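# Provide a 3D model corresponding to the input given below.
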Amino acid sequence: MSTIRWTEARTTRSARWHSESATPPPRRVVVADDRMKADTAYRLACEGTALLWRGDFPNARQLLHAMGRRIDRNRSHTGGGPAESFHLHRRARAHRARILGRLLVALDDDHSLALRRAPDVRQACTEAYGPPREPRVVSLRELLGVIGAREWRRKGVEVPALGARIHPHYGVFSPVRGEYVDLVAQAALPASARRGTGPRTAFDVGTGTGVLAAVLARRGIGHIVATDISPRALACARENVRRLSLDARVDVVGPALFPEGRADLVVCNPPWIPARPTSALEQGVYDPDSAMLHGFLHGLASHLEPGGEGWLILSDLAERLGLRTRRELLTVIEATGLRVVSRIETRPRHPRVRDSADPLHAARAAEVTSLWRLGRV
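The predicted structure follows:
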C-alpha cells in the first residue's frame, strides 16, 4: 500500500492509502468538514484534490450525494450505436467514480471511524480488508460499499431454487439475478454414458458464492468440486456450503480455473461482458477479452468424462451491445473440439429491464440468458 500525506493543524500527517479499485493515492489532500460547500468540494475534486473528511458522518454522505448530482447535471448524453453507448456509459461511470472517490475518511488502527455520528464499521472493514494492522485512509464511497456488503453478508440473498439463503462476501458476485440459477436448477441432467444414470460428479468452474455448486448438490449429484481464482470467492463458497450442510459433498478448491481430473458435468457462469473491470467488485460482471469464457471452452473437453456435458450459462447482452457476435462464440466452441447439444433460454427479471432511463435500456429489455449444453465432438 502507498502512503498519503496532508497538513492538519499545521502538522504534516500521513497514513496508508487503500483502494479496492487500485486507484493511485491522491497527490494533494486537504482537510474538509461541515463548513465546506458542495460546489467547493465538487470543484476541488474535479481539479484532482482529495478531501479528507473531519466533520459529521451523515453530512459527509449528504455531501457525496450533492457532488453526485453535480456530476449527473454535467453529464453528456451524446451516443451512437449500442457499442458506442456502452463505452460512453462506462466512461461516464468511471468519471463519476473518480470524482466521488476523492472524498476520503480515515480509519484508525482498529478499523474504527472517528467521526461524529459514525456507525461502528469495524466488523464490516475486517470482513472486507482483513484484520486491522494500522491506520488507513479510504474513499467514503468505498467504505459505504463495505458497509452495504456487510449487510448483504449478514442477511443473505434468498435463492428460491435452493429454498435457502446465500450469503455473499464483499467483492464476490451476489446471486441477485436468479434466472441463471433457475436454468441450472431446471435443466435436465445428462445421462452418464457408462451407466445410463445421472451424473455422479460435477465441477462448478468460477463458483463465486458457491450457489451453483449447492444447486447441483441439492439435485442429487454425489460429488461436486467448486473452483475459483479469487481467494475471497473461495472463502465465501466454503462458508455457504457449510451453512447449507453440503460440505460432505462439495469440495471448494483453488485458486484455479479447473480442478484436476474429469467430471460427468462441468458448469460455468463466466462474467458476461467482455470489458475491463475497474474494481474487484466488477470482476463478476466484466471479463476482459472474454478471457474466462475462452479459458473455460479451451479446457472443457479435456475435463469431461465420456458422454459428459459442459453447461455454459451466458447472457447475449454482449451481442446486443455489439461487443461480441454469436458467430465468434460458435467459432470458439467448434475450434475447441466441442459441439452444441442443445440450448435453453430465459428472460431476465431484474428491475433494470424496465428502467427506460438506463442508457442501455434497449439492449437490456431484449436480453436473453441461455444455458448452452456442450459435448465433445
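# rest of the way, CA atoms for contacts and neighbours
Fine.
# Find the residue closest to Phe173 in space, skipping its chain neighbours.
Gly284 (5.2 Å; CA to CA, 6 or more residues apart in numbering).
# how much space is there between that neighbour and Leu304?
Look at Gly284 and Leu304: by CA to CA, to the nearest Å, they are 25 Å apart.
# Could you do Pro25 as well?
46 Å.
# go on, Ala275?
According to CA to CA, Ala275 stands 29 Å off from Leu304.
# Then Glu179?
In this structure, Glu179 and Leu304 are 25 Å apart, going by CA to CA.
# same check, this time on Pro131
41 Å.
# ok, now Arg349?
For Arg349, the distance to Leu304 (CA to CA) stands at 32 Å.
# Compare those two and say which is more crowded by neighbours.
More neighbours surround Leu304 than the other of Arg349 and Leu304, with 21 against 12 (other CA atoms under 10 Å).
# Thought His87 was touching Gly79, still the case?
No - with contact defined as CA atoms under 8 Å, Gly79 does not count as touching His87 (9.3 Å).
# which residues in the stretch 51-200 of the chain form helices?
Assigned helices in the stretch 51-200 of the chain, in chain order: 57-73, 82-100, 122-129, 140-155, 179-186 (criterion: DSSP state H, counting those that start in this stretch).
# Arg200 is nearest to which of those helices?
Nearest to Arg200, of all those, is helix 179-186, at 16.0 Å by CA to CA.
# can you list contacts of that closest one?
Helix 179-186 has contacts (CA atoms under 8 Å, 6 or more residues apart in numbering) with 161, 175, 211-212, 215-216, 219, 269, 313, 344-349, 369-371.
# Also stretch 295-302?
By CA under 8 Å, 6+ apart, stretch 295-302 touches 205, 257-258, 262, 266, 268, 310, 332-333, 336-338, 375-376.
# go again using 6 Å as the cut-off
Applying CA atoms under 6 Å, 6 or more residues apart in numbering, the contact partners of stretch 295-302 are Thr336, Arg376.
# Go through it and flag the buried ones.
Neighbour-count burial for stretch 295-302 flags Phe296, Leu297, His298, Leu300, Ala301 (criterion: 16 or more other CA atoms under 10 Å).
# Following up with a second sequence; could you model it the same way so I can compare the two?
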Amino acid sequence: MPMPARIEWTDSDTNHPVFSARWHSESGAAAPRRVVVADDTTKAATAHRLACEGTALLWRGDFHGARHLLAAMARRVDRKPPPPGRTPADAFHQHRRARGHRARVLGMLLVLLDGEYGLVGECDPVGGRGLALRRAPDVRAACRAAYGPPGGPTAVSLRELLGVVGAHEWRVKGVPVPALDGARIHPHYGVFSPVRGEYVDLVARAPLPVAAGRDAPRPRTAFDIGTGTGVLAAVLARRGLDRVVATDINPRALACARENAQLLGLQGLVEVAAPGLFPAGGRAALVVCNPPWLPARPTSAVEQGVYDPGGAMLSAFLGGLAARLVPGGEGWLVLSDLAERLQLRSREALLGEIATAGLRVVDRLDTVPRHPRAADAADPLHAARAAEVTSLWRLAPDSF
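A predicted model of the protein is given here:
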C-alpha cells in the first residue's frame, strides 16, 4: 500500500522549524510541493499570486480571517471570466476550464487538522495536537462523517473543509422532498443532494407499468440504479412497490441510501445491494435510472452525480436494461436535455442508443427546471439552462 502523501513547511518562530502533515484531498489534488505559512497579515494579492504559482498557504491566524482571505482570492480569480464560446459546447468547455482553475487556486489555502480533527494553528510533531485557530468552529463531527476515523495531523484545503461542514449541516438538517409528503432526505458528503425536485416529481407521477400495477402478480419488484441518497427508491416504495433494490457504485451512496431508508421506516421495502450498476441477479417490473446528465469528467466526489465521462453509465444502463425486465416491465430513464442544448450529445445519438439496446419509447413525461440557476442571466450557460427540459423516458424491450 502506498504511503499517504505529505506536505512540509518551515516555521522559524518555533523550536521545531520543520513540520509535516498528511495531505488529504477529496478531489484527488496532488500535495503541494511548496508550502508557506500565512496569517492575518497576509495580503490577498500576495496570496493570489502565490496560489497561481502553485505555492500553498497554510493558515495560522484567525479562522474568520482565513474565510475573508479566501473570499478575496475568489474575487481576484473572478475578475477574469472565461472568453465567450463560439458554440454552446465551446462555452461549456471554457466554463469548465475556468472553474477548474478557480478550484486549483482557491484550493491552495490550507488549514491543519490535529489527530482528532480539531482545527489547529500549528502542529506538535510528537503529540499530533497544537494550538487551536482563533475563533475556529468545531469541525470534528463533520470531518469524521466525511473522512472516517482520523489518522494523525492532516492538511486540507479550507475550501474543501467548508464544503465538508456545509454538507454535514445538510445531512443533519435534511432536504424536504414534496414527493415524500415533505419527509426529509439526509444526503451524505460526496452524495448528490436531491435539491432539484422536478426529477423526483416525475418518478412520483409517472404511470406504473402493468407488471408493477396493483393488480400485477406479487412480489412487484423495482430496481433503482445509481440510487445516490435513495430518494427515488423511497418514492417507489411509497408508491406501493413490494420490494425496491437500490444500487450504486459509490459506497458512500449505499451507506446514505441505507440510512435514509431506515429514517423513513422503509428498511423492510428498500434493499441496498452491494456496489455495482445492476443487482447481481433477478429481474424487475420497473427499473429506474437517473444517471449523471452531462458527458464530461468530474473533478470531485460530489460532481460524480452530475458528470458521466463519455456517457458510460447511460450506455451501460440502456445496454443492460432489456435483460433485467420481466414481461410487461418498463425502464424509466430520467434525463435532462442540457447535454443536447450544450451540443455535448444529440437527440439522435440518444435515440440511436435506445434502439441499439433493443428498446422502444413507450412515452415521455417532461418538466422544466425550477432551480435558481435557470434564471441567472449572468451564468455563461444561461441560454441552455433556461431552455432545459428534464424528461422521464418510459422504455420497454422491443420483444415484449
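# How close are the two chains, by TM-score?
The TM-score (TM-score structural alignment, normalised by the length of the first structure) is 0.98; 377 aligned residues with a CA RMSD of 1.3 Å.
# what do we get in the first structure for Arg394 of the second structure?
Matched by TM-score structural alignment, Arg394 of the second structure corresponds to Arg373 in the first structure.
# All the strands of the stretch 201-350 of the first structure, residue numbers only.
For the stretch 201-350 of the first structure, the strands defined by DSSP state E, counting those that start in this stretch cover 201-205, 223-227, 250-253, 263-268, 304-315, 338-346.
# could these go into TSV alongside distance to Asp108 of the first structure?
Shown next, in TSV, are the strands of the stretch 201-350 of the first structure (distance: least, CA to CA, whole Å):
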stretch	distance to Asp108 of the first structure
strand 201-205	38
strand 223-227	35
strand 250-253	34
strand 263-268	41
strand 304-315	43
strand 338-346	48
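# between the ones you listed, which gets nearest to Met67 of the first structure?
strand 304-315 (34.1 Å).
# For the closest one, give me the average deviation versus the second structure.
Aligned to the second structure and superposed, strand 304-315 of the first structure gives a mean residue distance of 0.4 Å (mean CA distance after the TM-score superposition for the first structure).
# Specify, as a residue range, where that strand falls in the second structure.
Under TM-score structural alignment, the match for strand 304-315 of the first structure is residues 325-336.
# Residues touching the matching stretch, excluding its own?
Taking CA under 6 Å, 6+ apart as the rule, stretch 325-336 of the second structure contacts 209-211, 283-290, 293, 389-396.
# And stretch 17-29 of the second structure, by the same measure?
Around stretch 17-29 of the second structure, the neighbours that count as contacts under CA under 6 Å, 6+ apart are 5-11, 153-156, 299-300.
# Need the counterpart of Gly145 of the first structure in the second structure.
Per TM-score structural alignment, Gly145 of the first structure is aligned with Gly163.
# let me fix that: Val211 of the first structure
In the second structure, Val211 of the first structure lands on Val231 (TM-score structural alignment).
# right, and the helices of the stretch 51-200 of the first structure - which one's nearest Asp109 of the first structure?
It's helix 122-129; of the helices of the stretch 51-200 of the first structure, that one is closest to Asp109 of the first structure (CA to CA) at 10.1 Å.
# matching residues in the second structure for that closest one?
Using TM-score structural alignment, helix 122-129 of the first structure pairs with 140-147 in the second structure.
# Give me the mean distance between the matching stretch and the first structure.
Relative to the first structure, stretch 140-147 of the second structure is 0.1 Å off (mean CA distance after the TM-score superposition for the first structure).
# Can you point out the buried residues in that stretch?
Arg140, Ala142, Cys143, Ala145, Ala146, Tyr147.
# What is the subsequent helix or strand relative to the helix or strand that contains Ala362 of the first structure?
Here Ala362 of the first structure, judged by DSSP states H and E, is contained in helix 361-366. Remark: after helix 361-366 of the first structure, the chain's next helix or strand is strand 369-376, criterion DSSP H and E.
# what sits against the residue nearest the centre of the second structure?
When CA atoms, centre = their mean is applied to the second structure, the residue found nearest the centroid is Val302 (2.0 Å). Contacts for Val302 of the second structure (CA under 6 Å, 6+ apart) come out as Gly190, Val191, Phe192.
# separation between the last one and Leu202 of the second structure?
Which is Phe192 of the second structure. From Phe192 of the second structure to Leu202 of the second structure the distance is 18 Å (CA to CA).
# just the second one next, same as before
Between Val191 of the second structure and Leu202 of the second structure the distance, using CA to CA, works out to 21 Å.
# still on that earlier bit, redo the buried residues of stretch 295-302 of the first structure as TSV? Include distance to Asp251 of the first structure.
Converted to TSV, those look like this (distance: CA to CA, whole Å):
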residue	distance to Asp251 of the first structure
Phe296	19
Leu297	22
His298	23
Leu300	19
Ala301	21
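# one step back: excluding sequence neighbours, find me the nearest residue to the match of Val211 of the first structure.
Per CA to CA, 6+ apart, closest to Val231 of the second structure is Ile185, 6.8 Å.
# how much space is there between the residue mapped onto the one you found from the first structure and Glu158 of the first structure?
With TM-score structural alignment defining the correspondence, Ile185 of the second structure maps onto Ile166 in the first structure. Here Ile166 of the first structure is placed at a distance of 6 Å from Glu158 of the first structure (CA to CA).
# Compare the two (neighbour count), which wins?
Taking neighbours as other CA under 10 Å, Ile166 of the first structure and Glu158 compare with Ile166 leading, 29 against 15.
# Does the more buried one touch Gly156 like I think?
Yes - at 5.2 Å, Ile166 of the first structure and Gly156 qualify as touching, with contact defined as CA atoms under 6 Å.
# which residues touch the equivalent of Leu107 of the first structure over in the second structure?
Matched by TM-score structural alignment, Leu107 of the first structure corresponds to Leu113 in the second structure. Residues in contact with Leu113 of the second structure, defined by CA under 6 Å, 6+ apart, are Leu119, Val120, Pro153, Thr154.
# can you count the residues close to the last one?
Counted with other CA under 10 Å, residues neighbouring Thr154 of the second structure total 24.
# Gly100 of the second structure: how many residues sit nearby?
Gly100 of the second structure has 12 neighbouring residues, counting by other CA under 10 Å.
# Counterpart of it over in the first structure?
Under the alignment by TM-score structural alignment, Gly100 of the second structure pairs with Ala94 in the first structure.
# Could you do Asp78 of the second structure as well?
Under the alignment (TM-score structural alignment), Asp78 of the second structure maps onto Asp72.
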